[in-house]
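Visitor: quick one: sequence plus predicted model below, questions after.
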Amino acid sequence: MKIGNNTNVPHNIEMTWPNKINIGENCSLENSIFFKHCGSWSKGYSIHIGDNTFIGKGCEFNISQKITIGKDCLIASGCKFIDHDHGMELSALMRIQKTINDEISIGNNVWIGVNVIVLKGVTIGNGAVIAAGAVVTKSIPENEIWGGTPARKIGQRT
């Protein structure tokens, strides 16, 4: 695990592969965060958190490919980030189908409200705001405000 200068990482976070986590400088992490890398061992980071970012209590990063979080972000408590899901073909049991993976990318200066879920393949643009409880299934442009299930545009930052 790579931890930048002046970053607060509590003692009770959980992780499966510490070598897959890169946390920038001046970050603040609260208790009970779970960093789960679902893939096999490999070199390089799959969870990258930019400088000056806050991550609230009880967040979960369930990552098989990669998540990148920019600088100066606010991620409230209880958020979940999942970059994969299962196939749903009728010809095979769901539990044995191949997973479908796609990276998550979060820009700089993004605010993600409490209990938001961000799913595979999503890019959240710089300056975007995601309302509490949203389920983000598609990419969000810069400086837009999104909310709901599934998330949709509800406003624009000015």
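Guide: Right, received. Where do you want to start? Numbering: from 1, shown residues only.
Visitor: please count neighbours and contacts with C-alpha atoms only from this point.
Guide: Noted.
Visitor: pretty sure T99 is touching D83, no?
Guide: No. At 10.0 Å, T99 does not count as touching D83 under the criterion of CA atoms under 8 Å.
Visitor: which of the two has more neighbours?
Guide: More neighbours surround D83 than the other of T99 and D83, with 23 against 14 (other CA atoms under 10 Å).
Visitor: the structure to be compared is supplied as follows:
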Amino acid sequence: MFAKLKQLRDLYLVKFKWRHYDIGKGFHAGARVRLWAKDKITIGRNFYIGRDSQIEANCIIGDNVIFGNKTAVVGRYDHCFQEVGVPVRLASQIRDNDYRWKGLMETTVIGDDVWVGYGSIIMSGVTIQDGAIIAAGSVVTRDVEAYSIYGGCPAKKIKDRFETEADRIKHIGLLAK
């Protein structure tokens, strides 16, 4: 019974609440998830986004991606903080129709087979390549290499995801089948 309710909730989110975004099959969102983009959000197949998470930037997400709880993709330039004589709180913001400052063309790209750990923040305009893992609590401000583990604030490469190149190649080959 509970599984059916989850499926119905996810169907409602995809087909009604977030219908203007392109969301693939196998989507699941935990409680209190928010999605918003100036232009587009595209999500591949089998995407899971944990509770209390949000995407508030243009974003393209691949297949088989998992976002832990309390994760976020946020805009780097959501408010025009350089408007002379205007407090940041009152400055123009990316949600305004006439916003013409930085950030309008930024899109965050997250490849296939990516895991974003609990409480991580990804800034807009970043590319996280296939197979990467973002450690819990990280702040991603720059691009992330494929099949690597990044962590920290700002996030830096910790190590490769697989211990050997042979394991990485085997993993990629098995996913391609």
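Guide: Done, it's in. Just so we're clear, the structure is a prediction, and the values are computed from it rather than from any experiment.
Visitor: got a TM-score for the two of them?
Guide: With the length set by TM-score structural alignment, normalised by the length of structure 1, the two chains reach a TM-score of 0.78; 141 aligned residues with a CA RMSD of 2.4 Å.
Visitor: okay, buried residues for stretch 73-89 of structure 2 please.
Guide: By neighbour count with 16 or more other CA atoms under 10 Å, stretch 73-89 of structure 2 contains the buried residues 73-81.
Visitor: so which of the residues you listed belong to strands?
Guide: Counting by DSSP state E, the members of these that fall within strands are 73-74.
Visitor: can you redo the buried residues of stretch 73-89 of structure 2 as CSV with distance to D130 of structure 2?
Guide: Written out in CSV, the entries for these read as follows (distance: CA to CA, whole Å):
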residue, distance to D130 of structure 2
V73, 17
V74, 20
G75, 22
R76, 22
Y77, 26
D78, 27
H79, 30
C80, 32
F81, 33
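Visitor: which among the buried residues of stretch 73-89 of structure 2 gets closest to Q129 of structure 2?
Guide: V73 (15.2 Å; CA to CA).
Visitor: so what does the closest one match up with in structure 1?
Guide: When the two structures are superposed using TM-score structural alignment, V73 of structure 2 falls opposite F81 in structure 1.
Visitor: now check structure 1 for the residue matching N64 of structure 2.
Guide: In structure 1, the residue equivalent to N64 of structure 2 is D72, according to TM-score structural alignment.
Visitor: for its match, which residues are in contact?
Guide: Contact partners of D72 of structure 1, counting by CA atoms under 8 Å, 6 or more residues apart in numbering, are 50-54, 108-110.
Visitor: tell me how many other residues crowd the closest residue in space to H11 of structure 1 that isn't next to it in sequence.
Guide: Spatially, and ignoring its direct neighbours in sequence, H11 of structure 1 is nearest to N31 (7.8 Å; CA to CA, 6 or more residues apart in numbering). Number of residues near N31 of structure 1 (other CA under 10 Å) recorded here: 17.
Visitor: ends of stretch 110-118 of structure 2, what's the gap?
Guide: Counting by CA to CA, to the nearest Å, the length from the leading to the trailing residue of stretch 110-118 of structure 2 is 16 Å.
Visitor: and what of stretch 92-108 of structure 1?
Guide: Start-to-end span of stretch 92-108 of structure 1 (CA to CA) is 41 Å.
Visitor: other residues contacting that stretch?
Guide: The set of residues external to stretch 92-108 of structure 1 that reach it, using CA under 8 Å, 6+ apart, is 64-73, 81, 83-89, 118-127.
Visitor: need the residue closest to the centroid of structure 2.
Guide: V73 (4.9 Å; CA atoms, centre = their mean).
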